[in-house]
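A.B. asks: attaching a predicted model along with its sequence, questions to come.
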Amino acid sequence: MQTGHGNDIYDYADIRCDFSSNIPYRNESETIADYLKSHMDTIRNYPDPNSRKLTSQLADFHAVSPDNILVTNGSAEAFYLLAHLFQHRKSVIPYPAFSEYEDACRTYRHEISFLPIGSLQDTPHFEVDMAWFGVPNNPDGTLVSNDTISRFCSKNHHTCFVVDAAYDELCPRNESVKELQGRFKNLIIVHSLTKTFGIPGLRLGYIVADQQIIDGIRSLRPPWSVNVLALEAGSFILENRNRLLPDAASLCAESARLQQEINALPQFEVTASPSNFFLVKMTEGTAAELKQFLIDKSGLLIRDAANFRGLTPQHFRISVQDEVWNHQLIKALKLFYTRY
């Protein structure tokens, strides 16, 4: 497992605002926590190893059979289960990308090839067993359209396409990758309930895929991998989804404003993103130096993105926060280059 993901607050004291994590700062995690407080007695029993209640709720929400759903211990478990099912096969991973795709594939001895994320949509044929990418992609926010994904699946029957939809609901647009579910046997969509709803500590995700793939994965997983509180939270979310969903449109409007402000600073170049997070490249210094400076001087935490394949020591990632903290970040970024 690669270290140095976002939200590495355990390594630092006195973090006042976390720009490093892609979790939306406007979320209803307190509401979910309050609900779980009244259901703590559920820990006296083992969780349902088949997650039947939540699976049924998710099947209804996605209009698929429960046989097409597998609830997992976060997206990460889903990636490792899928890599295990296809062990010793060939995979392609566009870069930069979430490191767990590559880590999972290496764990299960995949032969891995890479291509720049900008080349993905123009790729006509895939001579691999699996292709992995996010929609929107982490860390740069690249979007692959539903038409493109449909073309991939229909023209490459021998390839399974693993689409990480962790941030799908945090990126307002006219289409959702959810609309493709059930249309292609070689399309596997991995969802996260923890990112959208601000509960990453609970670890809760799920896979929507063809029944044959779900059956194969189910046989590989350890029993009770999803704890009872996570299952309870998932059911509560599905029952109250509309009121618990963050306002993605306003969140991403704030992100766009922050991107413009940072890009206006002469020492920073922003990769435009339609999501609540985005990449920035420094023209001088390193992201590691900037990260430590921001921690020491302002208690602000950013994501040093140097350990993403294809990026440089000058890259860092930002997830938008509220207006007050965004203003503090801009002030601190300006101060970084005037500190001498």
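C.D. replies: That came in fine, so what should we check first?

A.B. asks: from now on I want contacts and neighbour counts done on CA atoms only, so please keep to that.
C.D. replies: Fine.

A.B. asks: next, the contact list for Glu127, please.
C.D. replies: Thr159 (Cα atoms under 8 Å, 6 or more residues apart in numbering).

A.B. asks: tell me which residues of stretch 151-159 come out buried.
C.D. replies: By neighbour count on 16 or more other Cα atoms under 10 Å, the buried set for stretch 151-159 is Phe152, Cys153, Ser154, Asn156, Thr159.

A.B. asks: ranges for the helices of the stretch 201-340 of the chain?
C.D. replies: Along the stretch 201-340 of the chain, the segments classed as helices by DSSP state H, counting those that start in this stretch run 211-218, 228-239, 241-244, 248-263, 287-298, 323-336.

A.B. asks: what helices or strands is whichever strand or helix holds Ala78 leaning on?
C.D. replies: Using DSSP states H and E, Ala78 falls within helix 74-85. Here helix 74-85 touches helix 99-107, strand 187-192, strand 205-208, helix 211-218, going by 3 or more Cα pairs under 8 Å, 6 or more residues apart in numbering; DSSP states H and E.

A.B. asks: between it and strand 187-192, how big is the angle?
C.D. replies: 150 degrees (axes from the mean of the first three to the mean of the last three Cα atoms, to 10 degrees).

A.B. asks: which helices and strands sit right next to the helix or strand that helix 74-85 is followed by?
C.D. replies: Next in sequence after helix 74-85, counting helices and strands by DSSP H and E, comes strand 90-95. Counting by 3+ Cα pairs under 8 Å, 6+ apart, the packing neighbours recorded for strand 90-95 are helix 99-107, strand 111-116, strand 130-134.

A.B. asks: the next helix or strand after the last one - contacts with which helices or strands?
C.D. replies: The reference is to strand 130-134. Next helix or strand after strand 130-134 toward the C-terminus (DSSP H and E): helix 146-155. Here helix 146-155 touches strand 160-164, going by 3+ Cα pairs under 8 Å, 6+ apart.

A.B. asks: use this one as the comparison:
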Amino acid sequence: MTPHTPAEPDLRHHGDAEVRADGAGLVDLAVNVRTGTPPPWLRERLAATLADLAAYPDGTAARAAVAERHGRPVDEVLLTSGAAEAFVLLARVLTPRHTVVVHPQFTEPEAALRDAGHQVRRVLLSPAEGFRLTGDAVPEEADLVVLGNPTNPTSVLHPAAAVAALARPGRTLVIDEAFMDTVPGERETLASVRELPGRVVVLRSLTKTWGLAGLRIGYVLGPAPLIAALAAAQPLWPVSTPALVAAGACSTPAALAEAEQAAHELALHRDHLLKGLAAFPEVRVHGEPAASFVLVELPGADAVRDRLRALGFAVRRGDTFPGLGPDWLRVAVRDEATTDGFLAALAVALGDARGDARGDARRDAPERP
């Protein structure tokens, strides 16, 4: 008998695909952008840039604002067209011999590395260990290591000390902190740490907290020589004037205070979701979620996802993440009323699933004489 080989995950599948095309009218729990954003004050700032669109973008002020926000020199900051551009730049500029991507995590880094011709070794963290990063997880010979913190889709926040321990002379350590601003106090960030061995690169995004997915703005923090090399690989004027204004505006003390308040509110909403999920015996949450989404395991999750769509809710499939499979779903954290609606729909979807299972059992049972 030929052994079954699992299908290779679709690294290019993202949560927005769950709410496009036939997703009109669905409650979006598949995309991790904070609802109600951009806030009015930010929309006004962006609208005001329309009068300046005849001029070429100048990132000087925005770059300085981001540098000040993280306590770094300006030459250690690179503004990018979303964090996704940074993965492509790193894949094109770096020349590693042994590349490791720690999974489950956002798939775009691996996709970019493979597109650039790199061979990628996957290190899979275990749900049995709460998807925690262990000291021996990454092989010593790895000279490029990529991981997320907090990690998408697991929502696990790795201790900064555990992440920093991966730094080595001769190694480039890339940390995707796209969701770090959803954590109160950003308590495990390495964005402002500059003295670790090797090259430590931190990627940030303004998409999640500020609702700027359509604007495309992110940035890279790292050693000045590497930042210069990445900048040389960018096209001219890679970040638009509105995006540059957003980068500066979202780095001010007032904006950071607003983001911190949003992170605290998010934590309360996440606790409400977790308490609701705990009422379903078949639903398991591994580890301690810390970001704006929760990863759940339940038998037949792919069918449950379809039932939830029929009931008006879109959630993110998990089988496109290496290390997961069809029994996983990612659910965005929303306000309590939205969560209650989702939990009610989940009860119906799971009830249907249990009913189908009972029906299958009756059909498969041998007939009595």
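C.D. replies: That came through, no problem. All values derive from a computational prediction rather than experimental measurement.

A.B. asks: next, the TM-score between them, please.
C.D. replies: Once the chains are laid over each other, their TM-score by TM-score structural alignment, normalised by the length of structure 1 reads 0.91; 333 aligned residues with a Cα RMSD of 2.1 Å.

A.B. asks: now the helix holding Ala78 of structure 1 on structure 2. Mean distance?
C.D. replies: In the superposition with structure 2, the average deviation recorded for helix 74-85 of structure 1 is 0.7 Å (mean Cα distance after the TM-score superposition for structure 1).

A.B. asks: structure 2: matching residues for that helix?
C.D. replies: Mapping helix 74-85 of structure 1 onto structure 2 (TM-score structural alignment) gives residues 82-93.

A.B. asks: list the buried ones in the matching stretch?
C.D. replies: Under 16+ other Cα under 10 Å, the buried positions of stretch 82-93 of structure 2 are Gly82, Ala83, Ala84, Glu85, Ala86, Phe87, Val88, Leu89, Leu90, Ala91, Arg92.

A.B. asks: over to stretch 194-205 of structure 1?
C.D. replies: Thr194, Lys195, Thr196, Phe197, Gly198, Ile199, Pro200, Leu202, Arg203, Leu204, Gly205.

A.B. asks: for those residues, give me JSON lines that also has distance to Pro136 of structure 1.
C.D. replies: As requested, the buried residues of stretch 194-205 of structure 1 are arranged in JSON lines below (distance: Cα to Cα, whole Å):
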{"residue": "Thr194", "distance to Pro136 of structure 1": "16"}
{"residue": "Lys195", "distance to Pro136 of structure 1": "13"}
{"residue": "Thr196", "distance to Pro136 of structure 1": "13"}
{"residue": "Phe197", "distance to Pro136 of structure 1": "17"}
{"residue": "Gly198", "distance to Pro136 of structure 1": "18"}
{"residue": "Ile199", "distance to Pro136 of structure 1": "20"}
{"residue": "Pro200", "distance to Pro136 of structure 1": "18"}
{"residue": "Leu202", "distance to Pro136 of structure 1": "23"}
{"residue": "Arg203", "distance to Pro136 of structure 1": "20"}
{"residue": "Leu204", "distance to Pro136 of structure 1": "19"}
{"residue": "Gly205", "distance to Pro136 of structure 1": "17"}
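
A.B. asks: strands - which of these land there?
C.D. replies: Counting by DSSP state E, the part of those found in strands is Gly205.

A.B. asks: which SSE is Leu78 of structure 2 in?
C.D. replies: strand 77-80.

A.B. asks: who touches that strand?
C.D. replies: In contact with strand 77-80 of structure 2 (Cα under 8 Å, 6+ apart) are residues 59, 63, 66-67, 86, 216-222, 224, 227, 230-231, 238-239.

A.B. asks: please redo it, this time with the cut-off set to 6 Å
C.D. replies: Ile217, Gly218, Tyr219, Val220, Leu221 (Cα atoms under 6 Å, 6 or more residues apart in numbering).

A.B. asks: for these, which one is nearest Glu282 of structure 2?
C.D. replies: Gly218 (38.1 Å; Cα to Cα).

A.B. asks: relative to Ala353 of structure 2, how far out is that closest one?
C.D. replies: Per Cα to Cα, to the nearest Å, Gly218 of structure 2 is found 41 Å from Ala353 of structure 2.

A.B. asks: again with Glu110 of structure 2
C.D. replies: Taking Cα to Cα, one finds Glu110 of structure 2 at 34 Å from Ala353 of structure 2.

A.B. asks: follow-up on the earlier one: any chance of JSON lines for the helices and strands packed on strand 90-95 of structure 1, columns mean neighbour count and distance to Cys171 of structure 1?
C.D. replies: Below are these laid out as JSON lines (neighbours: other Cα atoms under 10 Å; distance: least, Cα to Cα, whole Å):
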{"stretch": "helix 99-107", "mean neighbour count": "20", "distance to Cys171 of structure 1": "21"}
{"stretch": "strand 111-116", "mean neighbour count": "14", "distance to Cys171 of structure 1": "22"}
{"stretch": "strand 130-134", "mean neighbour count": "23", "distance to Cys171 of structure 1": "12"}
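
A.B. asks: can you tell me which of these is nearest to Met1 of structure 1?
C.D. replies: Using Cα to Cα, those put helix 99-107 closest to Met1 of structure 1, at 6.1 Å.

A.B. asks: ok, now which ones touch Leu113 of structure 2?
C.D. replies: Counted by Cα under 6 Å, 6+ apart, Leu113 of structure 2 has contacts Ala91.

A.B. asks: contacting residues for the residue nearest the centre of structure 2?
C.D. replies: Most central in structure 2 under Cα atoms, centre = their mean is Asn152, positioned 3.8 Å from the mean C-alpha point. Applying Cα under 6 Å, 6+ apart, we find Asn152 of structure 2 in contact with Gln105, Phe106.

A.B. asks: please say which position in structure 1 it maps to.
C.D. replies: Asn152 of structure 2 maps onto Asn138 in structure 1, by TM-score structural alignment.
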